[in-house]
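1. Sequence plus predicted model, see below.
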Amino acid sequence: MSATFTPLHRLEAWQAVPLLARRELSAVDLVRACLDRIAEREAQVQAFVQLGADAALATALELEAGPVRGLLHGLPFGVKDLFDTFDLPTAYGSPIYAGRQPPADAAAVALCREAGAVLLGKTVTTELANMFPGATRNPHHLAHTPGGSSSGSAAAVADGMLPLSLGTQTAGSLIRPAAFCGVVGYKPTHNRVPKAGVKSLSETLDTVGGFARSVRDVALLGAVLTGDARLADPANFEQAAAPRIGLCRTFEWAQAGDDTQQAWAQAEKALADHATPLTLPVPWRGLVRVQKEVQAFETARSLSHERLRYRELLSAPLQALITDGLAISGETHARNLRATASARQQAQALFDQHDVLLAPSTLGEAPRGLDSTGDPLFCRSWTLLGLPCVHLPFARGRYGLPVGLQLVGAPGDDHRLLAAAHWVHQRLRS
């Protein structure tokens, strides 16, 4: 694949990077191609809350006139409206903060700009990154949800508006929209990426990550966000050995729909020579409950200002979550935090005999309707454990929407996970 035969707005980031560095591809042309795609499709998909077209073109011109800045030189990117940006408003998907203009970038945004990325705009988030939907629609079928809470970021990448975008996950807000929109979603190891300047919901769970159309692309983004150059080392992808894969249906497998079950059977067949079943520790049956309680308790307290000053501007579902969180005692939360710490210590043992784990991402393809963002059930435990995850799209569901599975890595082994994900993704799509 090359820039000659691929529309510029569909060019993958890892393909564009060397062309931009050699000046064989103009950063201005790439930005304009993405802006043209946004103009063509935004009225239908509604992925953005704010565009910065003029500033993006000015930045692209500066990049063309100067030296190569970094791994993301000249690449357009979008930012979930949960991240502060000094030059575009940040409203957190809530009327409470409409028109709010931060004085500084979130750390993750600044890191991307420093590496040469060009900010095109702010993408839709659900209300305060919870479950109440925003305006975004699934680009594959506009009557279906794109997932959440990083809905706009996933949809924009899926529709060719952007090669890269930033999102966050507290339950399943990176992996689920990646699955529903059919893109690669990457949730790094917890606390590998700085969260400064991102609206906080849960210190225990919040994780910054991103979306792209290939594993190599999210690896570029991940290398910038984590500062770990190993994530984007070409040798990881060109010389990757077959990983030892643990097949982990999880304790929630009974709730998987036909679409996920069929994708699982397809993956088992494709990876049969390199995969063996893995059983999770029995005490982990309660991890989904623990994750829900930790999220509710910490979100209720993180949003204390909004609850006390602007409760009438909060949606009914978010008010209900806050009420549930306030009903959880500090003693219960302390017990849940101990259980989380214990499970995270035990997690390393999962990788004694396996390099990565294959697990479901969602119950199935994106549900029809826009009044819900879908169930994050299959993401909750991995988020609680703080493990790095990559969603890999490779199949289609009953109604033709994307379906895939996620790979889970050992804590801190994001570079090995991404190398394995590239290897696995090639075989699942062949």
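-> Received, thanks.

2. use CA for all of it now, contacts and neighbours both
-> OK.

3. quick one: L221 is in a helix?
-> Yes: counting by DSSP: H, G, I helix; E, B strand; the rest coil, L221 is part of a helix.

4. ok, now which ones touch it?
-> Contact analysis of L221 by C-alpha atoms under 8 Å, 6 or more residues apart in numbering lists 72, 112, 164, 210.

5. Please apply the same query to V68.
-> Contacts for V68 were tallied using C-alpha under 8 Å, 6+ apart; they are 21, 116.

6. which SSE is it in?
-> Using DSSP states H and E, V68 falls within no helix or strand.

7. Okay, it and V157: tell me how far apart.
-> Distance, V68 to V157, by C-alpha to C-alpha, to the nearest Å: 24 Å.

8. Verify the contact between L313 and Y97 for me.
-> No: checked against C-alpha atoms under 8 Å, the pair L313 and Y97 is beyond contact range at 10.3 Å.

9. put this beside the first:
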Amino acid sequence: MGCMQQLTKPAWTKEADIQAFAWTAPEPAPDAQAQAQTGQTLPLAGQTFGVKDVIDVQDMPTQFGCAGMPLQHRTWDATVVAQLRAAGALPVGKTVTAEFAYSAPGPTRNPWNLAHTPGGSSSGSAAAVAAGMVDFALGTQTGGSIVRPAAFCGVVGFKPSFGLVHRQGMLVTAETLDTIGWFTPDIASSAQLLSVITQSAPLLPRTPKKVAWAAALPGLLPEMQHLLAAVKKTLHAADIAVQDMSAQQHVLDALAHVHGLTVRYELARGMLGIASDHGHLLSPNLQNVIREGMAQDTASYWMTQQQRHALSHTWLHAVGDAELIIAPSTYGPAPVGLGTTGSSLPNRPWSVLGWPCVHVPLVCNAQGLPMGVQLIAKPAADADLLAMAQSIQALCADSAMLQGSACISA
């Protein structure tokens, strides 16, 4: 699929157009340079990465996508950054985030077409990887902030199981939702990062025997429907059993509703101190969300969490022995315009469940914009998810049905 090859324009010459970075280091620190020269046995030796600007990096500022915040350099790394640095990787800058990782977009543009959104809130991280500026980048997801920009920018976006990656050094606003993940050019690189962070051995690609098909989301654009239909035919041709989950769409709808109630309550309290001291710097929309969230009482919040727990059990039972869930990452390719980052509705159920998800890029549409699918596994099956994702992507790459689909560029 030639359209999905990495952009070939030289790295860093595109930053003025794409604006993926909020802050960049003038050059790697001397100790990091020495590490890159002497630590060739380290698993990530010499690889460069960007860090979403809600995660701390030593000697770099964290401004949370809010330009008025004081420019104070951090004195130590977030845990995940320290893990990656110890493995030989070099953080080169802070990537643009939507305001406090919520909804107000930053200046980043989509590398495939500058007139289109890169998604959000991890917009800069996805765009920097898509443009070849870094080897990988860290992001965070509360609703769809990793999977959606990965889909719009045509890269692999991995959201681990909730709690798998330590959040020390990250601004946590939604306590039971916020998850650190990453963007890579391919699935093998994502699996390598998972291996480094969890201190586990990467798994070889393997093909699932049975998948659950959760693609009954209303409002999908025709080209996304065509792509999903081609993927399903490809699975059938490979003798992979496909379990239709359309009768359970109401469970996913209910989970998405629970997500909305949960994120408002938790974000309002997570942002309360910032709003008290720097409220004048926040956008009107974020101020509104904080007010609405503070108006939710704790008893209602706990009732919502009980519903969340019950829905999780219902969905787990419905999935049964399926090893993998396949769902749309987005409604379609990246929309035109930079005023919003697109809808996170296709991603919210999986975030509120806390299950691991990965966006797998597959094709480009007739306008040259990337498209793909979202794969989800059961809790703590992160390595299995990436192992199966490699096989699914390989099957689709060889599929005559996808090559003949109307959503594939000539």
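-> Received, thanks. Treat the numbers as computed from the prediction; the structure is a model and nothing was measured.

10. got a winner among the contacts of L221 of the first structure for most neighbours?
-> G210 (32 neighbours; other C-alpha atoms under 10 Å).

11. Tell me the counterpart of that residue in the second structure.
-> Matched to the second structure by TM-score structural alignment, G210 of the first structure sits across from W182.

12. So that match belongs to a strand, correct?
-> Yes: the assignment for W182 of the second structure by three-state DSSP puts it in a strand.

13. dump the residue contacts of the closest residue to it other than its chain neighbours.
-> Once flanking residues are discounted, W182 of the second structure sits nearest to L138: 4.3 Å by C-alpha to C-alpha, 6 or more residues apart in numbering. By C-alpha under 8 Å, 6+ apart, L138 of the second structure lies in contact with 49-52, 125, 180-183.

14. To which residue of the first structure is L138 of the second structure aligned?
-> Superposed on the first structure with TM-score structural alignment, L138 of the second structure falls opposite L166.

15. Spell out the secondary structure type for its match.
-> Going by three-state DSSP: L166 of the first structure is strand.

16. For the contacts of L138 of the second structure, which entry has the maximal number of neighbours?
-> S125 (38 neighbours).

17. wait, doesn't that one sit right on K52?
-> Yes: checked against C-alpha under 8 Å, the pair S125 of the second structure and K52 is within contact range at 6.2 Å.

18. Pull up the overlap in contacts between the two.
-> 95-96, 137-139.

19. residues contacting H354 of the first structure?
-> Applying C-alpha under 8 Å, 6+ apart, the residues near H354 of the first structure are 243-246.

20. cutoff 6 Å now
-> Counting by C-alpha atoms under 6 Å, 6 or more residues apart in numbering, H354 of the first structure touches 244-246.

21. now do F158 of the second structure
-> 181-182, 357-358.

22. which of these sit farthest apart?
-> Greatest spatial distance among the contacts of F158 of the second structure (C-alpha to C-alpha): W182 and C357, at 11.2 Å.

23. if we can go back for a sec, dump the contacts of L138 of the second structure to JSON lines, plus distance to P118 of the second structure.
-> Shown next, in JSON lines, are these (distance: C-alpha to C-alpha, whole Å):
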{"residue": "F49", "distance to P118 of the second structure": "18"}
{"residue": "G50", "distance to P118 of the second structure": "16"}
{"residue": "V51", "distance to P118 of the second structure": "16"}
{"residue": "K52", "distance to P118 of the second structure": "14"}
{"residue": "S125", "distance to P118 of the second structure": "10"}
{"residue": "I180", "distance to P118 of the second structure": "19"}
{"residue": "G181", "distance to P118 of the second structure": "17"}
{"residue": "W182", "distance to P118 of the second structure": "15"}
{"residue": "F183", "distance to P118 of the second structure": "13"}
